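Asks: Turn this into a model:
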Amino acid sequence: MQLLLTKYRSGALAALFLTLTALPGHAQFGGVVFDPTQSAHALQQIYQNVQNSVTWQQQLANTIQLLATADKDYQQAITTYNMIHGNLKNFSSKSIWQTIQSQLTLSSFANQYGETSGLQAAMNGQAPGTSSLVWRLMNLGLNSTSSSFLRGQVLGSSHALATLSRMEAMDGVSSQCLGSVGNYNMMRNGNLLPQSSLTQSQFDTTSFTTTELEQLNLLNMANAHHLNESQAQGALHACEAAQAAVQNMAQRTAAADEINNAAFVQQQRSVFSSAPANSSHTWDTYLP
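Replies: Sure thing, here's the model as predicted:
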């Protein structure tokens, strides 16, 4: 800016000097001599200096505007830096996100005569490895007479063997589900302390847990807890799907019984007529 003002002053002095030199002078012998060429040149020089002065003023205005824009950008950068620095150092507005965690309720079963011995411990995660034994003790078993009867049945055409297979599928699925429920309850009980510690760190407002690195660590741990919970929930959902498949076995057996009974009745009536004497064959297609 100082350089532009110096150039502007130099131009003005040069123009004044040229003006003075273009004034009429005295002749050598007392007369006045006027030089038109020199005066025109002086006027042209003055006009050029004025144009240069306007250009310098415009450049000076543009320079001032650029400096004002640069200062504005600088102030905005300082404001942004202070905001980011404050968020990374002391991010304390977390309580608005805090929720209440539901507590896990444990199962309770009556056991008047020992009929549910071990069930409560297996369901609550106190003895998850005993689910198969507990299920077998709670249900009715097959006696020796039933076993000898089943040995003589033909696989694929025996209603008794189909019922037995459904019972065995129920035993396997139910034992698995009891174990999954027990494992889930045991996992939940073991995770209560780490989850409580994680929650306290997430909503802590001190500088120890409000840095960017610490917040990223808390996010990673929260994702790890969420993954474990999702896997446990997946095991429970798999048990529900397996139980639904076992229930479908019972419905399928009932449907097969209905078709087989209809075919058997039709076959018997075609061989041994059940219609009254001198009646039509309407009774052949009648099912009671």
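Asks: use CA for all of it now, contacts and neighbours both
Replies: Fine.
Asks: Val271 versus the residue nearest the centre of the chain, what's the distance?
Replies: Taking C-alpha atoms, centre = their mean, the centroid of the chain lies closest to Asn223, which sits 9.5 Å from it. Look at Asn223 and Val271: by C-alpha to C-alpha, to the nearest Å, they are 72 Å apart.
Asks: and the helix or strand harbouring Arg166, what does it pack onto?
Replies: Element membership of Arg166, judged by DSSP states H and E, is helix 159-202. In terms of contacts (3 or more C-alpha pairs under 8 Å, 6 or more residues apart in numbering; DSSP states H and E), helix 159-202 is packed against helix 119-123, helix 131-138, helix 212-271.
Asks: here's the other one to compare against:
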Amino acid sequence: MESKKELDIAEESGAQTTNPEILGQDIVPTTLSFNAVSPVDVWVHNLTVQIDTTPPIWQASPAQAWHRLLRPHSKSDDASSYKTILDGVDAHMPSGSITAIIGSSGSGKTSLLNVMAGRMESSRLKISGSTTFNGDSNIAHMRSSYVMQQDVLIPTLTVRETLQYAADLRLPPPITQAERKAIVEQVILELGLKECTDTTIGNSAHKGCSGGEKRRTSIGVQMLANPSVLFCDEPTTGLDATSAYQIIRTLKGLASKGRTVIVSIHAPRSEIWSLFDHVILLSRGSPLYSGP
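Replies: Here you go, the predicted structure:
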């Protein structure tokens, strides 16, 4: 069981990201510098996402199943079987900025984040409109990273060991071991993890890092690729006011180096608002406001 858990964590840490089509071109330069990233402007134009709510044929009633077998194309022709998740979203997220996607539960903020990040693909989805990165619709051509809402970290490792483990997986040759260690130290300094470098991650049974430190470590794992675009799904969830502010301030600092940082957030506190350069406000999938 433990080995399977560690395998899952390894995959989340980047074991599958050595494919150039996933991380993009020139995945990790041998002289990585967090002050030198390729600027990427993100544009969303009339983005609409619908999902087919028709139950699979094996879950349908006998009458419904028989009807669909007789009329196999009726499902795709029935507009009433589709639920709109996002409806005509337009937005611009320039390089060097941090953009907040704000909305209540079910507003579509995570769906918008996932569509932009290329993480929302299914035969049951209808996606129209466009998302472009410097005019390119394929995010695989850009260096990007995605920070999940839940921290997926091995509790028995220290912060440095976690980042070193992820670096060994994410930074293949010709990156040398010495260069990996140097990159890890850069990430530690950039994200303010110096004080907890040798603290174990911990869990509910064993005390370790605080919630804010774990979140910054999760961000650090993704920062190893030195992305131009960084997506974060509700990075302040479960954190106290001080930790939440520190996380957004850290992301603001990463954006100031030329990155495009995009976060989804449920209800930001007043002191956090001033840190956002752009805001996208959603309600039931529809944009109420999009701009600075």
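Asks: List the TM-score for the superposed pair.
Replies: Here the superposed chains carry a TM-score of 0.17, computed using TM-score structural alignment, normalised by the length of structure 1; 72 aligned residues with a C-alpha RMSD of 5.2 Å.
Asks: Okay, angle between the helix holding Arg166 of structure 1 and helix 131-138 too, please.
Replies: Interaxial angle of helix 159-202 of structure 1 relative to helix 131-138 (axes from the mean of the first three to the mean of the last three C-alpha atoms, to 10 degrees): 130 degrees.
Asks: ok, Tyr289 of structure 2 touching Val279?
Replies: Yes: judged on C-alpha atoms under 8 Å, Tyr289 of structure 2 makes contact with Val279 at a distance of 7.4 Å.
Asks: neighbour-wise, which of those two wins?
Replies: Using other C-alpha atoms under 10 Å as the criterion, Tyr289 of structure 2 and Val279 rank with Val279 on top: 22 against 15.
Asks: just checking, the more buried one is part of a helix?
Replies: No: with DSSP: H, G, I helix; E, B strand; the rest coil as the criterion, Val279 of structure 2 is assigned strand and is not in a helix.
Asks: who's in contact with it?
Replies: Residues near Val279 of structure 2 by C-alpha atoms under 8 Å, 6 or more residues apart in numbering: 99-102, 289-292.
Asks: What of Gln177 of structure 2?
Replies: Asp168.
Asks: what's the distance between it and Met93 of structure 2?
Replies: Counting by C-alpha to C-alpha, the gap from Gln177 of structure 2 to Met93 of structure 2 is 36 Å.
Asks: Look up how far Gln231 of structure 1 lies from the residue nearest to the centre of structure 1.
Replies: For Asn223 of structure 1 relative to Gln231 of structure 1 (C-alpha to C-alpha), the value is 12 Å.
Asks: Next: Thr69 of structure 1.
Replies: Distance from Thr69 of structure 1 to Gln231 of structure 1, by C-alpha to C-alpha: 57 Å.
Asks: Quick check: which of the helices and strands packed on helix 159-202 of structure 1 is nearest to Ser180 of structure 1?
Replies: Taking C-alpha to C-alpha, helix 212-271 is the member of these nearest to Ser180 of structure 1, at 6.5 Å.
Asks: for the stretch 151-292 of structure 2, what spans make up the helices?
Replies: 159-170, 177-190, 211-223, 241-256, 270-273 (DSSP state H, counting those that start in this stretch).
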